[in-house]
Structures are given as structure tokens and as C-alpha cells.
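**Q** 3D, please:
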Amino acid sequence: MYKVEDIHDLSKRLCKTVGLPYSPVAIRVYENDTELPSNVMRPYQDKGIHYGYCQAVSLVKTKGATIALSKEDHWCWKPLMAFGLVDVERNTDVYKIILRNCGIACPDRADYFFQNKFPMMSRNDNRIIVMGPLDKVEFIPDVILAYCDSSIQIRDMIAGIKRRTGKLVESEFDYMDSCVFSFMPTHFERKFHVTFPDPGETGRACCGENEVILSIPIENLEMLVEECEAKKRHAQGRTLKQDGTIKPDFPRPQFYNELFEKWGLMTGEVSWTEEQRGYKI
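**A** Got it, this is the predicted structure:
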């Protein structure tokens, strides 16, 4: 596994290669406070204030803060449930309030969703979520959140994932609870995941309305960086330029012509060859 110095280097390389607007956010869950990094800020204990989970993420992104959220620090309800910090037993008054406010009109369907689709950790009142900027972090994270402000950034990372693993990035999308779904599927299933920031994150945490989150398992960070760097190198000789016009019969890669010829269709001008692509499949 990585050393923190390796993680700092990989973070900087990923930001430079993909063009990320912020250092990715590193997140690790501690079961108690006996091993917390020395540089963490604990909102209620240190300042007598509370943050929403998404607000803490934003402070990490934009200010480079390292923040530890224990049960007493939270000011939003979903992370308390997802991280196992409160009781959510079925057929209680608490549960009735939850079902009324999970965005599903039918009570039975709301119950099914919460029981089968809402990921939660086991109960532990002492659990603490620590988050910090990946390029300066003093701990080994479990999950990394890369916030993209361009579809091209997340597209390029997904391309690297597919090329190395042969798999597509699969995600289920909700309009709310980005705090939960940007972390839990990757934490539990060790897979990449795409999440849209929810209304609370854009409304309370200053998250840009065009931002999208790619969640990265820590064990796949180096692979992702290497593939993104390779893609950038290979693309230099075959760039596509957008000039605001739609042009028919545009120049195409040579293999297009090879396929079209075999299919009995017309060929045309070549833009690049497979040798110019820079790698062989």
C-alpha cells in the first residue's frame, strides 16, 4: 500500500493531467478517536460549531482543511444515519419521519428503498469521519472524491478505467444524498462511482452546479493516474478540435476507412493511423 508521500505525488499528477479544479478529497473512517491525525480540526470541540458533511468536504476542497466529524459535529441528518451514528429502527417515530422525507411519495416504496437501497454502516456512536486534501493528507484514505467541473475531466478518467480494467463505471443516481452515495458504494464494494452533488451540496456547501464527483478506491489510485497520463500522451497526435461548425465528410482515423471499405461503404480523408495513436490494443 502507499505511503503518504506517494499519495501526495499521485494527487498532484492526477490534477495536472486531468485538469481538476481542486485537490481530490481523501476520506477515512475511524472507529474511535485514538488514532486521529494530529492536524485535524474538530468543529464542535474546537470551535463550538457544526457543519453539514458536504460543507466539510467543501472546506477541504477549497481551503485545504483537514476535518474530523464525530457524531456531535454533524448538522445534517443523512450522514448520521449512513455512518451508523444514530438509531433508525423500523416502526418507530424516527423511522416515520425518515420515510416522509426520503423523496418517495408512496410509503411502501419509501420503506423498500430505505431498507434495500440506502447504504448504512453498523451502529457505532464513536465513529469519526476524517477528510483532507489528497495532496497534503497525513493519513491513508479509504475513498477519494475527485470533483470535476467539466465533463471532459470525468470522461478522461472513465476512459482510463475502461482501458485498464475492461469494465464500465456503473452507478445508480439519486437527486439527493450525494454525501452518502459518493462514499458508501465505493467503501463497501471497492468500485468507482459517479455521483451528482445534491441540492444541499450546491445550496449550502458552495458546490458548483456543473460539478460531478468520481469516487475512487484508494487501491486503484495509481492505476487511474497512470492511465490518465498515458491517454494524454497518446491524444497529443490525434486531437479533435471544436471550432463551432458542423462539417460533413470530416477526416477520420484510418481504421474507419478499413471498416467502411469492408462494409462496401465510401472511404475518405485520414486524420490519424493506429501507429499514431501511440499504443496497440
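**Q** from now on I want contacts and neighbour counts done on CA atoms only, so please keep to that.
**A** Noted.
**Q** so where do the strands sit in the stretch 1-150 of the chain?
**A** 25-30, 67-69, 128-133, 143-148 (DSSP state E, counting those that start in this stretch).
**Q** tabulate the ones you listed (CSV), appending distance to residue 266 and mean neighbour count.
**A** Shown next, in CSV, are those (distance: least, CA to CA, whole Å; neighbours: other CA atoms under 10 Å):
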stretch, distance to residue 266, mean neighbour count
strand 25-30, 49, 23
strand 67-69, 60, 24
strand 128-133, 52, 26
strand 143-148, 39, 27
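**Q** one more sequence to fold, the one below, so I can look at both together:
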Amino acid sequence: METLKIYRQYGEELERRLRLKTFPLAIKFLKNKKEIPKGTQRPLKDFGHHLSLCQSFQISRREGKPLAVLKEDHWCCEPVIGYGLGEPPDYFLEGYNRFPRDVKTLEAGKHYAQQFPRLDVGRFAGMTFMPLRTTDFEPDLVMIYCDSNQLCVLLLGREYKEGYNLNCALSSHAACVYAIVPPLQSGECQVAVPCRGDHYRAMAGDEEMIFTVPRGRLKDLISGLRHTATTGSALPHGYCMLPEHPIHESYMKIAKMMGYIEPKSKKKGGRKNR
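**A** Here you go, the predicted model:
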């Protein structure tokens, strides 16, 4: 229970520090139906219909409901393929998922299928998710819908410990796959773009992006966010557009080293008031 308490505190802290509009989701993959947490609803069994996964995510991240989704609950085929809930048919592998609607040639559609992130077939039976602030399980991943400003702060927090860039493969399709499968496989954070289904069918905002952090990186992310909040990267913050605005001491030092800004003592005359 102490571990769950920490995760719930992380959820509340992410909401507070980032000023999020929706709940960060704790996500856990299930090996079988018996692992579904008690009191968790399923689309087909409890709602009487299939849902695309982005719609299920939307219900949980906006309404706070804990959900579990197995193969038979899905409506869109892409997460079924991406999560290894079934063997992809040749029709998908040959490129017809994208051709002719979205790509010029069948070969281009095949390229998409070849690069599509996929877990091994049969590894999992499904997934469950709920707001991190109320989670009843230790998550495999935490998924956060955010705007570009919040994403910048998240990336700053992620970079605090080691400083490396985040390498991502972005796609116009299957945000539910691109946001989930790569970080589960690599153990690294991931950024994804909400796809058409997420926008058209699940009410993702025009400004929204997706940031996913694996369990093993969550503590470092929180630590980084706590630090960067003390150095000028807390939300909310003000805005200004001034010429020669105040910049960090290290930036000014580098500029002078590179010779494109002169020390004040060498400048002739003062700057005119505007």
C-alpha cells in the first residue's frame, strides 16, 4: 500500500505542477482476464458496445473511471495488432491499412506496416487503466495528455538527470500504439501525436500531445520537475516580448565568448528608450 500511496501522490503532483486538464493515466498490461482489478468496467460487458481505445482512454482521463480492455472490447484494429492481441492479417502487412486512402502506393502502405510498433502476439490479453491519483495497481506506464507548454516542462524534467535528447518515431496513425508500445519495449519516455481517431472520435483537443513515461523513469521525472520548478520553469508563468530581454547568466556568457554581444563597457552610447 505504501508503494501505491507514492504513485497516487505522483499523480496529484503531476496534475498540480503541470496544470493538466485531464488525469494522467496509470496503465498496466494484463496477462489474463483474472488480473482485471475488482470494480473495473469493460466496454462490451458493461456498456454493451465496443469502443475504440482512444475513446476508452478519454472516458478514464476525463471522467476518472477505471477501465479494462481485452481483445473483444476493441473497435479499432490498430491497438489489437500493436499490443499483440492477435496475428495481423496479410491484408494489413501488405499495406492496405493505409493504401489507397492515405498513401500514394501499396508499397508505401507496406512501409507503414513494417514500421508499426508491435508487441509479441500472445504476450498480453489486454490492459487496464485509471487515473494515477487513484491507482489500485503499480503501473507499467503513465500516459499524460498535455499541451506543448506542458510537454516542454515534462521534457525539461526528463532531461534533468542525464541531459540526453528524447528520440521518438512519430506517426499520423495509431496514437494509442505509438504512445504505448515503444516505451514499454525500450524503457524510455515517448511523445506521440493524437491521431485522427483520437481527434474525431475521442475529443482530443487541437492543442494536445501525448507524453508517456515508463514506471522505471517516473521517479526521475518527478525529481526533475521539482528541480526545474525552482529555476524558472514552473507553471503558470507570465509572458513578455521585449527586445534584449533578460536571459540566464550562462547564455550571456556564451554570447560574449562567441563575440556577437559586446560587454556593456565596450558599447558606445546607451540604448534609446522605446
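**Q** could I get the TM-score for this pair?
**A** The TM-score (TM-score structural alignment, normalised by the length of the second structure) is 0.86; 262 aligned residues with a CA RMSD of 2.6 Å.
**Q** ok so, going back, quick one, which of the strands of the stretch 1-150 of the first structure is nearest to residue 9 of the first structure?
**A** Closest to residue 9 of the first structure of the strands of the stretch 1-150 of the first structure is strand 128-133 (CA to CA; 12.2 Å).
**Q** aligned partner of residue 164 of the second structure in the first structure?
**A** In the first structure, the residue matched to residue 164 of the second structure (TM-score structural alignment) is residue 167.
**Q** and that match, helix, strand or coil?
**A** At residue 167 of the first structure the chain is in coil, as set by DSSP: H, G, I helix; E, B strand; the rest coil.
**Q** if I look at it, how far off is residue 221 of the first structure?
**A** Using CA to CA, to the nearest Å, residue 167 of the first structure is found at 16 Å from residue 221 of the first structure.
**Q** quick one: which of those two has more around it?
**A** More neighbours surround residue 221 than the other of residue 167 of the first structure and residue 221, with 17 against 11 (other CA atoms under 10 Å).
**Q** and for residue 199 of the second structure, the neighbour number?
**A** Residue 199 of the second structure is flanked by 15 other residues according to other CA under 10 Å.
**Q** remind me which helix or strand it belongs to.
**A** Residue 199 of the second structure is located in helix 196-202, with elements delineated by DSSP states H and E.
**Q** which part of the first structure matches the helix or strand following that helix?
**A** Next helix or strand after helix 196-202 of the second structure toward the C-terminus (DSSP H and E): strand 209-214. On the basis of TM-score structural alignment, strand 209-214 of the second structure is assigned to residues 212-217 in the first structure.
**Q** list of residues touching that stretch?
**A** Under the criterion CA atoms under 8 Å, 6 or more residues apart in numbering, residues 142-151, 154, 182-183, 186-187, 190-197 lie in contact with stretch 212-217 of the first structure.
**Q** can you find the partner of residue 193 of the first structure in the second structure?
**A** By TM-score structural alignment, residue 193 of the first structure lines up with residue 190.
**Q** thought residue 168 was touching that match, still the case?
**A** Yes - using CA atoms under 8 Å, residue 190 of the second structure is in contact with residue 168, at 6.3 Å.
**Q** neighbour-wise, which of these two wins?
**A** Neighbours per residue, other CA under 10 Å: of residue 190 of the second structure and residue 168, the larger number sits with residue 190, 25 against 15.
**Q** residue contacts, the more buried one?
**A** Shown in contact with residue 190 of the second structure (CA under 8 Å, 6+ apart): 166-168, 179, 182-183, 211-213.
**Q** roughly how far apart are it and residue 212 of the second structure?
**A** Here the criterion is CA to CA. By it, residue 190 of the second structure lies 5 Å from residue 212 of the second structure.
**Q** one more: residue 82 of the second structure?
**A** Taking CA to CA, one finds residue 82 of the second structure at 16 Å from residue 212 of the second structure.
**Q** which one's more surrounded, these two?
**A** Neighbour comparison, residue 82 of the second structure and residue 212: the larger count goes to residue 212, with 26 against 23 (by other CA under 10 Å).
**Q** buried set for the longest helix seen in the second structure?
**A** With secondary structure taken from DSSP state H, the second structure has its longest helix at helix 2-18. Counting neighbours by 16 or more other CA atoms under 10 Å, one finds that the buried residues in helix 2-18 of the second structure are 4, 7-8, 10-15, 17-18.
**Q** contact partners of that helix?
**A** 20-21, 23-24, 131-138, 150, 153, 222, 225, 234-235.
**Q** got it, and stretch 172-192 of the first structure?
**A** Contact with stretch 172-192 of the first structure is made by 53-54, 78-79, 82, 119-120, 142-143, 145, 169-170, 193-201, 213-217, as judged by CA under 8 Å, 6+ apart.
**Q** so where do the helices sit in the stretch 51-200 of the second structure?
**A** 53-63, 78-82, 90-93, 106-115, 148-159, 175-178, 181-186, 196-202 (DSSP state H, counting those that start in this stretch).
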